[in-house]
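In: structure, please.
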Amino acid sequence: MSFNTAITGLKAASTMLDVTGNNIANVSTTGFKSSRTEFADIYATAVVGAGSSNSPGSGVTVAGISQDFSAGTIEFTNNNLDLAINGSGFFQLSDGQGSTTYSRAGAFELNKEGQIVSKTGKFLQGYGLDADGNRLPIGNLEVSQKESPPKATESIDLSFNIDDRADSSTLLPEYNKDEPGSFTYTTTVRSFDSLGNEQTVKFNFAEQRPVRQQYAYDVTGLTNFTISGVTLDSVTDFVAGELVDNPPDNKRSALAAVDPRIDLNSIRYDGTELSFELKAAETDTGGMRVTDTSAPLIPTVEQKRDANEVRTYDLAFTGSPAGTIEIGGVTVPITAGQTHTEIAQAIKTREPQILDRNPDIEAIFINDDGVNPPQVEIRFKADVGEVAANRYQPIISNTVAAAQIDFGTATASGVASAIADPDEHVVGDNSYQGKYRLYGYLNNEELLDLGKLQDPGAGSETEPGPILISFNPRSGLLDGINVFGSDGSFTPGTQVPAITISGADPANPLTEIRLDLTNSTQFASASIVKNQQQDGYTKGDLIGVTFAPTGEMVASFSNGQNQSLGVVAFATFENQDGLRPAGDTEWIATLESGNAILNPPGTGLNGTLRSAALEQANVDLSTELVNLIQAQRNFQASSKTLETANNITQNILNI
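Out: Model prediction:
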């Protein structure tokens, strides 16, 4: 009996030596999991008397060799196809013949077909992705895209600041894309056509100048004519030469709705000529047409005037009275016997005081041809806009009884005083402030269609040309895109309407680009680009593959694009201790382990994926060396037991 007991001890110690030696031998094996020898004692039992305390035992047996699935140290490499699992899970591998194994060794490579394989040639399993990024059933992961096809630019995000300090009045009167002095700011964005050719889209921003467009048409003999699609009756729609609302048609209101660019108060008709002005914010006619029954009319006058308000007063009076004329709080004394010209010059000499006291006034002019009565012309700054009628009107007073002063329509006699009304009044208009005409050019040559309407009220047809964008002159924030009257306006801070660019893809005329100007401003600081992005690119070749922590396999191309080609699948088991080793640092699922549960990395209890990293063996070398000593000691002790039993037996035989 003692011989058998000693032999079981020798066998157990030998097995422990084998397991320990195997651990030590694989200390540098990627993904290796160390094993541990587990022992159990042997007792000989019988049906009758089983479990007697007098049984000495029959030795030791190896109850099992269990593996330690704790994680090993992760070391980083220079190969993106080296993968490590940080946490729970196994790579699923297929040999292509129906056999599936599981491993923690992530030293993968590409085969000639672009498939990701282990060092033994087995295929790494994962989810494929369709064109919309949805996961497909589990299969071999492969780099299916060797090149990235070109993509035409379809979206441009552009934000900028235009210096509010720039003076639009200094711009050249006529816009010219090749003359920088005719626009305020310019910037160029790179784009790509459908074939991957690089193009450029240049944007010029021309701030509206403080002017109003004037038009006049010869309508002699016409009883009806049309402005922007609204037909006007020369008899019923005009009173004293001004356009009025005459029910039931209300043509004035109809024209205001169809083409709000026209200043309705400026429309005049005298039986032979039709004239009108555009608001200062609208210097582009954009398809505006004046026609008779069918044919467009050509303007006989097409010019511009300053948008400044101008008030003109005739110095016409009887006698030579004494008194005062007060303009903007500055008093000009008039002595008896002064001539018209002398009074006008007296006013001119007070101009510095008037301007100093009244910052809204730009200048005072004296118009005196020596024949007609002199005129006093008060010109206001353009940015003031329309000045209230009760401001800056001259106050005339007279201290000479029975004398008469006629200053425009105002009169005064005795010690009375009066406020003079202007003989001529040009309306002020500062609606140009913060308004810019935006031009777009393909490669600085071809004028692009940015959404400019062909004909007001004629539908959605557009044509190449400028559109109007606007900034709030008080806050400097963008508040209008493709502004047409009130259309296109929005509250700063809300969603900015996009601009649709057509014709910027020479390879495909159907391509449209969405231009987003969100966060653009007009502050008193240098004009700069704050953000500039576009989504087009040229053709690219594959330059590498990387993996995200969540398992996405991402292909990188020479055109700077990345494309997700699949997702690595991680396998977990209800009982991973039940896995059976299959060699090459791989395991096979068994009944004890249960079937593999497959999910992407980072989901559920799965660990995450590390690219360019390998998991080292979890062997503790110092522990294994101690185990060697312990196994050797056990072997020596069992040998001694065998030797002692042999000596006892020999002694018995010698009796």
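In: drop to CA atoms for contacts and neighbour counts, all remaining ones
Out: Will do.
In: for Ser639, identify the helix or strand it belongs to.
Out: Per DSSP states H and E, Ser639 falls inside helix 621-654.
In: of all the residues in that helix, which ones are buried?
Out: By neighbour count on 16 or more other CA atoms under 10 Å, the buried set for helix 621-654 is 624, 627-628, 631-632, 634-635, 637-639, 641-642, 645.
In: farthest pair in those?
Out: Pairwise distances across the buried residues of helix 621-654 peak at 31.3 Å for Glu624 and Ala645 (criterion: CA to CA).
In: what is the helix holding Ser639 packed up against?
Out: Applying 3 or more CA pairs under 8 Å, 6 or more residues apart in numbering; DSSP states H and E, one finds that helix 621-654 makes contact with helix 2-25.
In: chain center to the helix it packs on, what's the gap?
Out: Here the centre of mass of C-alpha atoms in helix 2-25, compared against the chain's by CA atoms, centre = their mean, to the nearest Å, lies 69 Å away.
In: circling back: which of the buried residues of helix 621-654 sits closest to Arg212?
Out: Of all the buried residues of helix 621-654, Glu624 has the smallest distance to Arg212: 94.2 Å, by CA to CA.
In: what's the closest non-adjacent residue to the closest one?
Out: Nearest residue to Glu624 in three dimensions, chain neighbours excluded: Thr20, at 5.9 Å (CA to CA, 6 or more residues apart in numbering).
In: do the same with Asn562
Out: Excluding the flanking residues, the one nearest Asn562 by CA to CA, 6+ apart is Ser556, at 4.6 Å.
In: what's the distance between that neighbour and Ser564?
Out: Distance, Ser556 to Ser564, using CA to CA, to the nearest Å: 9 Å.
In: to compare against the first, here's another:
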Amino acid sequence: MTTSFYNGITGLKSFQYGIDIWGNNIANINTNGYKEEVPEFSTLFADQLSDQPISSDIGMGSRLSSTAINLSQGSLIQTDNPFDLSINGEGWFSVSKDNQTYYTRTGAFKRDGEGYLVDDNGDYLLVANANNLIKNPDGSYSVNRSINTDNLISQNTQMSPISLPNDVILPAVATTEATLTANLNDNSVISTTTPATEESDFSALYSKDGQDLQIRNGDSLVFGFGNPATYDNNLISTDICINDDPKDGKDAVYDFTLNGKTFNIDMPDGSTKEEIQDALHKAFDDAGIQNQITDNGIEISDPNQIILKSNNVLMPNIAAAKISYSSDPQNQYEFSTISDFNNIIQSLANDAYPDETKVYLDSEGRICIDNNSVNTINAYSLKTEDSNDLFMNNLGRLGNEIYGQTSAKSYDFLQNSQSFGGNIIEANGQKDTMSLTFTKQKVLNGQIQWNGEISIKDPDSNVISTQNFELTFDENGQLLSPKSVNITDPQNMTLNLDLTSYAKSDTGPSYSYTQNGIEEGYLNNYQISSNGNIEALFSNGQMSVLGQIPVYHFQNDQGLESIGGNLFRETDNSNKAILYTDQNGNYISGSSLSSNSLEASNVNFSQAMTELIVIQKAYSSAAKAVTTSDQMIQRAIDMKKG
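Out: This is a model prediction of the structure:
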């Protein structure tokens, strides 16, 4: 009879524990990271009535034998705090409380007043610290780039709290290497033109419309000043008009030089046109100068030049010469650059009109002939059998009468110039601008030469350095040399050139520029990656790892001891906390982390309420067993009294 009484009492105690546990589960249904506890009951002991082969035990009550932890994953709640963390799968965070290490699934961390990552109870999150922050005299911190932050976690890593300050600087990394990848457009018609310069070679020049002039060795023309000339049958010819000498009591003296030979012919006063022509004809024949008498006077011819300088008015000045383009000029009438060409034209002008002209290239790439006198001067250009039509057209208006105090100008001579740009970083963090300008220089023997100019400017656009170099491409536009250029100012670095030079329909520059320098960066914010890396993000787009959050595992999670506040500590039953590693000994988390999220409680409200109702009914039934046993004892006592 007393057995049933004690059975009821132990039931009441067991079910009270069950109500406490499920009530606690319901109370923590909104506690982040909370893991549901499940009560497990067992009988106290049994009294065997006999040794019969069938069961003959009488139960002697129940007790709470254990509380199991439900380790199923809770749902994830998104937050705006990058330090809110959840573990996707198995594992535990480790925290330090009163110099003791505990484990939790609650990942609600924030920074305290000193920047340390702590939970809501002020317990420190334990991490593998990179120890790569250096405190500066002004109180800010700089990242020590020399510290390797790969594989921060190992089995022997001493975990510690981590402080994440607000004022962190990522030091600059000086540029040591840059690479330009581009095609220097070499189409026959381009838009990337700039005015030619004195040093421009005609083989690489373009017309006013951006069309390649394609001037090559042997292209020629006749340019002249003074008495008009013609060009026919490979000869320059000029017709000098001869008139009768009027009787004025003075002899007619023909005093001049022709192609470097001096002539002084004294004709008697009143000589006729025919007499003068005959005298000149004989003198020219004796000097080996090709000539013939014409209706107007006498015609002089030469395959290369006619330079006639008269010392009086009886003979006209003439300076006409056949001039030719040569990639390697060897004589006074061969030209390569605009400077060469202008010098030849200036020399001819000086022969015909001493001290009256100036030949130069203006800022728009036009060849100009200034007439500084008050008189009209005569200039002309003549086609030869080897003339380049585009070149002749571009000279255009130079072959005209030039009135006093005016100028004759050619059309624009243009050069193919293409510019690219990028930045470099100095060791002190200064961000400089590098401008790269390539100008087509010369076409020679199946090769194309370009001039390259590197200009580096500081942030205020002040020029730090300028450097020029030559590039050579083959006829297919492949770069032969150089493949790289060394730069020494403002620092030693290498510019790699991945260039081609071939025709493109798109004439605009298309390129890529990369460099390995990094400008100084200032902390924007922090983030935590899926493998637990605590990453500082900087204004320059760079990232630096300051630490790594480990995920711990246990041989037996059910053996952990709860100390409240969602904290657990290891026991002999759980065994020591372990870190997973791969076959090479490298840390692997075993579960990924999600930042800006928290794991919700895994308590199932419907199940918890159902369990609570069931235990409540069981509790009432156990109470009924106690009262029934009490009534039975009372009846027995009453029977004895009776």
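In: any idea what the TM-score comes out to?
Out: The TM-score (TM-score structural alignment, normalised by the length of the second structure) is 0.56; 400 aligned residues with a CA RMSD of 3.7 Å.
In: centre-most residue in the first structure?
Out: Nearest to the geometric centre of the first structure sits Asp157, at 5.0 Å (CA atoms, centre = their mean).
In: can you find the partner of that residue in the second structure?
Out: In the second structure, the residue matched to Asp157 of the first structure (TM-score structural alignment) is Thr179.
In: list the contacts of that match.
Out: By CA atoms under 8 Å, 6 or more residues apart in numbering, the contact list for Thr179 of the second structure reads 495-498, 513-515.
In: let's see that with 6 Å instead.
Out: Neighbouring residues of Thr179 of the second structure by CA atoms under 6 Å, 6 or more residues apart in numbering: 495-496, 513-514.
In: ditto for Ile518 of the second structure
Out: Under the criterion of CA under 6 Å, 6+ apart, the neighbours of Ile518 of the second structure are 172-173.
In: against Thr179 of the second structure, how distant is it?
Out: Going from Ile518 of the second structure to Thr179 of the second structure by CA to CA gives 15 Å.
In: and the contacts of Thr179 of the second structure, which are buried?
Out: Taking 16+ other CA under 10 Å as the criterion, what is buried in the contacts of Thr179 of the second structure is 495-496.
In: in helices, which of the contacts of Thr179 of the second structure fall?
Out: With DSSP state H as the criterion, helices contain none of the contacts of Thr179 of the second structure.
In: make a markdown table out of the contacts of Thr179 of the second structure and add distance to Phe284 of the second structure.
Out: Formatted as a markdown table, these follow (distance: CA to CA, whole Å):
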| residue | distance to Phe284 of the second structure |
| --- | --- |
| Leu495 | 64 |
| Asn496 | 64 |
| Tyr513 | 68 |
| Thr514 | 71 |
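In: of the contacts of Thr179 of the second structure, which is the nearest to Asp412 of the second structure?
Out: Tyr513 (32.4 Å).
In: quick one: residues contacting the counterpart of the closest one in the first structure.
Out: Using TM-score structural alignment, the partner of Tyr513 of the second structure in the first structure is Gln532. The contact partners of Gln532 of the first structure, by CA under 6 Å, 6+ apart, come to 157-158.
In: how about Lys33 of the first structure, secondary structure?
Out: coil (DSSP: H, G, I helix; E, B strand; the rest coil).
In: counterpart of it over in the second structure?
Out: With TM-score structural alignment as the criterion, Lys33 of the first structure matches Lys35.
In: how deep is that match tucked in, by neighbour count?
Out: For Lys35 of the second structure, the neighbour count with other CA atoms under 10 Å is 25.
In: give the contact list for it.
Out: 70, 602.
In: and for Thr37 of the first structure?
Out: Counting by CA under 6 Å, 6+ apart, Thr37 of the first structure makes contact with 16, 65.
In: how about Gln607 of the second structure, what's its partner in the first structure?
Out: Under TM-score structural alignment, Gln607 of the second structure pairs with Thr623 in the first structure.
In: mean deviation of the helix holding Ser639 of the first structure from the second structure?
Out: Its aligned residues in the second structure lie a mean 1.3 Å from helix 621-654 of the first structure after superposition (mean CA distance after the TM-score superposition for the first structure).
In: pretty sure Ala40 of the first structure is in a strand, no?
Out: Yes - assessed by three-state DSSP, Ala40 of the first structure belongs to a strand.
In: Ala44 of the first structure corresponds to which position in the second structure?
Out: Ala44 of the first structure maps onto Ala46 in the second structure, by TM-score structural alignment.
In: any idea how far the closest residue to that match other than its chain neighbours is from Lys135 of the second structure?
Out: Once flanking residues are discounted, Ala46 of the second structure sits nearest to Gly59: 4.7 Å by CA to CA, 6+ apart. Distance of Gly59 of the second structure to Lys135 of the second structure, given as CA to CA: 71 Å.
In: from Ser622 of the first structure, how far off is Asn599 of the first structure?
Out: In this view, Asn599 of the first structure and Ser622 of the first structure are 36 Å apart by CA to CA.
In: let me fix that, I meant to ask about Ala25 of the first structure.
Out: Distance from Ala25 of the first structure to Ser622 of the first structure, by CA to CA: 13 Å.
In: what's the end-to-end length of stretch 530-549 of the second structure?
Out: End-to-end distance (CA to CA), stretch 530-549 of the second structure: 10 Å.
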